[in-house]
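Enquirer: I would like the atomic coordinates for the input below:
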Amino acid sequence: MYSSRHSGLKRWVEDLNSFYRVEPALYQQDFSRDGFQWMDCNYTEKSVISFVRRGHNPDDTLLVVCNFTPVVRENYLVGVPEGGYWFEVLNSDTELYGGSGVGNFGGVEADLVSIGEMYHSVMLRLPPLGVLFFKQGSGL
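Expert: Below is the predicted model of the structure:
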């Protein structure tokens, strides 16, 4: 009935909608400057952007990284607002969604390496034409 690509995209949209419903950082502070912060929006030659979304509770913080090229970005450094472990909670490139399976094996540890205004950063493997969501601490 449906192709595997269609099934993968359908599953991605379902999971993304479910994630939106359970993740306060994606909706609680939509109309407040406290709910959004660019991590990097100026690296135009790489076509990668990253930002943080925040809920009212400090534990409700998400890092979102988007790679708009068909190239895997290895060892891509992104600033983060806190140290500790950042769980990869959603990855558009997983095989479940019809992707190539490029990711960060469930998450990464932040290092004390400054990037811009951030004192910590994470070294990531960015999937081609993909978006990654990370949550600091306990994951979902």
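
Enquirer: make it CA atoms for all contacts and neighbour counts henceforth
Expert: OK.

Enquirer: so who does Cys66 touch?
Expert: For Cys66, the contacting residues are 48-50, 126, 129-132, taking CA atoms under 8 Å, 6 or more residues apart in numbering as the criterion.

Enquirer: farthest-separated two in these?
Expert: In the contacts of Cys66, two members sit farther apart than any others by CA to CA. They are Ser50 and Leu129, at 13.7 Å.

Enquirer: neighbour count: those two, which is higher?
Expert: Ser50 (22 against 17; other CA atoms under 10 Å).

Enquirer: surely that one touches Phe36?
Expert: No - checked against CA atoms under 8 Å, the pair Ser50 and Phe36 is beyond contact range at 10.8 Å.

Enquirer: next, the structure of the following sequence, for comparison with the previous one:
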Amino acid sequence: MTDRKLALEAWEGLFRAQHELFTAMSADFENTPITQSEYDVLLTVARAPGMTARLRDVTTNMLISQPSVSRLVDRMVARGLITKGADPEDGRGSILTATDAGARSFREVATAHSRSIVERMSALDEEELRHLRRLTEKLRAH
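Expert: Purely as a prediction, here's the structure:
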């Protein structure tokens, strides 16, 4: 049986660390061509084959509601960062593709943001990082 006090303390520590890191890393997106939310969309799209992903996959990876993702995607289409078309395999779905401008903006921000992540995570050694990865995977799978 899990110790209740320990579980609550661990949760609070995890939550506060995530919140503090996320808040600190929001500075990575100041004076950049894309916002942090746009980066999150482009992260999923850029990692997909042909820089094309289903809207439902983007929504699954985002930490905001589906209607908010849809509005964000529409703004990104208007800004020329992505294109949006019908999903031939799902009549209700959409396919998103990064434009050249979107891919370029993503790469520009990704380079600096990844350095920022590595710097912040350097508080842990490689074994601790592997352990943290295993623990977070286990929590997400539960």
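
Enquirer: what's the TM-score for these two chains?
Expert: Between these two chains, after superposing, the TM-score reads 0.28 (TM-score structural alignment, normalised by the length of the first structure); 72 aligned residues with a CA RMSD of 5.4 Å.

Enquirer: may I ask which of the contacts of Cys66 of the first structure has the most neighbours?
Expert: Neighbour tally across the contacts of Cys66 of the first structure (other CA under 10 Å): the maximum, 26 neighbours, falls on Leu126.

Enquirer: these two touch, right, it and Leu77?
Expert: No - contact status for Leu126 of the first structure versus Leu77: not in contact, 10.1 Å apart, counting by CA under 8 Å.

Enquirer: could you count how many residues lie near Gln36 of the second structure?
Expert: Burial measure for Gln36 of the second structure: 16 neighbouring residues, criterion other CA under 10 Å.

Enquirer: list of residues touching the longest strand seen in the second structure?
Expert: Longest strand in the second structure, counting residues (DSSP state E): strand 90-98. Applying CA under 8 Å, 6+ apart, the external contacts of strand 90-98 of the second structure come out as 42, 45-46, 50-56, 81-87.

Enquirer: in helices only, show me those residues.
Expert: Residues from the contacts of strand 90-98 of the second structure lying in helices, with DSSP state H as the criterion: 42, 45-46, 55-56.

Enquirer: is it possible to export these to TSV including neighbour count?
Expert: Listed next are these as TSV, based on neighbours: other CA atoms under 10 Å:
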residue	neighbour count
Leu42	30
Val45	25
Ala46	20
Leu55	24
Arg56	16
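
Enquirer: ok, so of those residues, who is nearest Arg71 of the second structure?
Expert: Taking CA to CA as the measure, Arg71 of the second structure lies nearest Leu55 of those, at 11.7 Å.
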